[in-house]
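**Q** Quick one: sequence and predicted model below, then my questions.
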Amino acid sequence: MIVKHLDDVLGTDADVDTEGWTSRRLIYKDAGMGYSVNDTVIKAGAELEMAYANHFETVYCIEGEGEITDLATGITHPIRVGTLYALNDHDRHVLRANKGTHMRMVCVFNPPLTGREVHDETGAYALSD
């Protein structure tokens, strides 16, 4: 059984901070679960273009408000507490947190992340061995 609290991750190598987001990696590939789980904060006013060419991601908003735009269709969906979105087709998208508020998200990745990934120039994470 794996039991963790967010406090166990804060300030460690599993607490990854960038200009637009902070991701606290709770479950890694090495846990052997077949997926990884992050507690991620999209910083207020951030606008992030991403496409996970090597991963599928499901995201559940637990705090804040913003929006996601599907760049293939141009459709923008509002995000608020209780919204879930799944990037089931390696969807290129823009994620925005409203100015003045951050968005806190629970993110599940398959295949699992190793824990130290940051987005490359295409907005993706590299596939680990």
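**A** Received the coordinates, thanks. Numbers count the residues shown, from 1 in each chain.

**Q** going forward, measure contacts between C-alpha atoms and count neighbours the same way
**A** OK.

**Q** And for residue 106, the neighbour number?
**A** Using other Cα atoms under 10 Å, residue 106 has 18 neighbouring residues.

**Q** and it, which of the three is it?
**A** strand (DSSP: H, G, I helix; E, B strand; the rest coil).

**Q** neighbouring contacts of stretch 91-107?
**A** For stretch 91-107, contacts defined as Cα atoms under 8 Å, 6 or more residues apart in numbering pick out 37-52, 57-72.

**Q** Correct me if wrong: residue 22 contacts residue 16.
**A** Yes - when contacts are counted by Cα atoms under 8 Å, residue 22 is listed as touching residue 16 (5.6 Å).

**Q** any idea where the helices of this structure begin and end?
**A** Assigned by DSSP state H, the chain shows helices spanning 6-9.

**Q** Can you give me the distance of the closest residue to residue 92 other than its chain neighbours to residue 13?
**A** Spatial nearest neighbour of residue 92, excluding adjacent residues (Cα to Cα, 6 or more residues apart in numbering): residue 51 at 4.2 Å. Residue 51 is 24 Å from residue 13, where distance means Cα to Cα, to the nearest Å.

**Q** any idea how far the spatially most central residue of the chain is from residue 73?
**A** The centre of the chain sits closest to residue 107, judged by Cα atoms, centre = their mean, with a distance of 4.9 Å. According to Cα to Cα, residue 107 and residue 73 sit 23 Å apart.

**Q** Comparison target, given below:
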Amino acid sequence: MIVRDFHDITANQPDRVVYDAQWSSVRMLLADDNMGFSFHVTFLEAGSDHTFHYKNHLESVYCMQGTGEITDLATGTTYPIKPGVMYALDQHDKHRLVAHEELVMACCFNPPVTGREVHREDGSYAAPDES
């Protein structure tokens, strides 16, 4: 059994907290936990605008706090994001995520991330075998 405390991670395990342009992510589960997915709590700053394209990962995201919108860049369809809304990037969807207020999101990645990834210029993470 794995039991982790979000507050303990943020206070004592800085290697599990990732910061990037206008967002941060607390990595609760990573690849080395051998769960088959990774689990993160991610914070996106109010007013931030992000384009991501996880070509090598599937991701599901659940909004716990804040408002924003996500746009599927292949179709142009925009969906509102608010507490209780989940989206799943089941087709490696290239998307734009805009935070109207600070967004607090619970995220799962498959395959799991290692915690050392950085977004590449195209908005993706490298495939696990490239890391």
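**A** Received the coordinates, thanks. The structure displayed is predicted, hence computed values, not measured ones.

**Q** quick one on the thing from earlier: comparing residue 51 and residue 13 of structure 1, which residue is more hemmed in?
**A** More crowded of residue 51 of structure 1 and residue 13, by other Cα under 10 Å: residue 51, with 23 against 12.

**Q** list the contacts for the aligned residue in structure 2 for the more buried one?
**A** For residue 51 of structure 1, the aligned residue in structure 2 is residue 53 (criterion: TM-score structural alignment). Counting by Cα under 8 Å, 6+ apart, residue 53 of structure 2 makes contact with 92-95, 122-124.

**Q** Likewise for residue 31 of structure 1?
**A** Going by Cα under 8 Å, 6+ apart, residue 31 of structure 1 touches no other residue.

**Q** Translate it into the numbering of structure 2.
**A** By TM-score structural alignment, residue 31 of structure 1 lines up with residue 33.

**Q** Can you give me the separation between that match and residue 76 of structure 2?
**A** Distance from residue 33 of structure 2 to residue 76 of structure 2, by Cα to Cα: 37 Å.

**Q** Please apply the same query to residue 83 of structure 2.
**A** Distance, residue 83 of structure 2 to residue 76 of structure 2, by Cα to Cα: 22 Å.

**Q** higher neighbour count, the two?
**A** Taking other Cα under 10 Å, residue 83 of structure 2 and residue 76 do not tie; residue 83 has more neighbours (15 against 11).

**Q** Would you confirm that that one contacts residue 65?
**A** Yes - counting by Cα under 8 Å, residue 83 of structure 2 touches residue 65, with 5.1 Å between them.

**Q** show me where structure 1 has strands.
**A** Assignment of strands within structure 1 using DSSP state E yields the ranges 15-17, 21-27, 36-42, 47-50, 56-63, 66-70, 76-79, 84-87, 93-97, 103-110.

**Q** so which of the ones you listed comes closest to residue 8 of structure 1?
**A** strand 21-27 (8.9 Å; Cα to Cα).

**Q** To what extent does the closest one diverge from structure 2 after superposition?
**A** For strand 21-27 of structure 1, the mean deviation from structure 2 after alignment is 0.4 Å (mean Cα distance after the TM-score superposition for structure 1).

**Q** Which neighbouring elements make contact with that strand?
**A** helix 6-9, strand 15-17, strand 36-42 (3 or more Cα pairs under 8 Å, 6 or more residues apart in numbering; DSSP states H and E).
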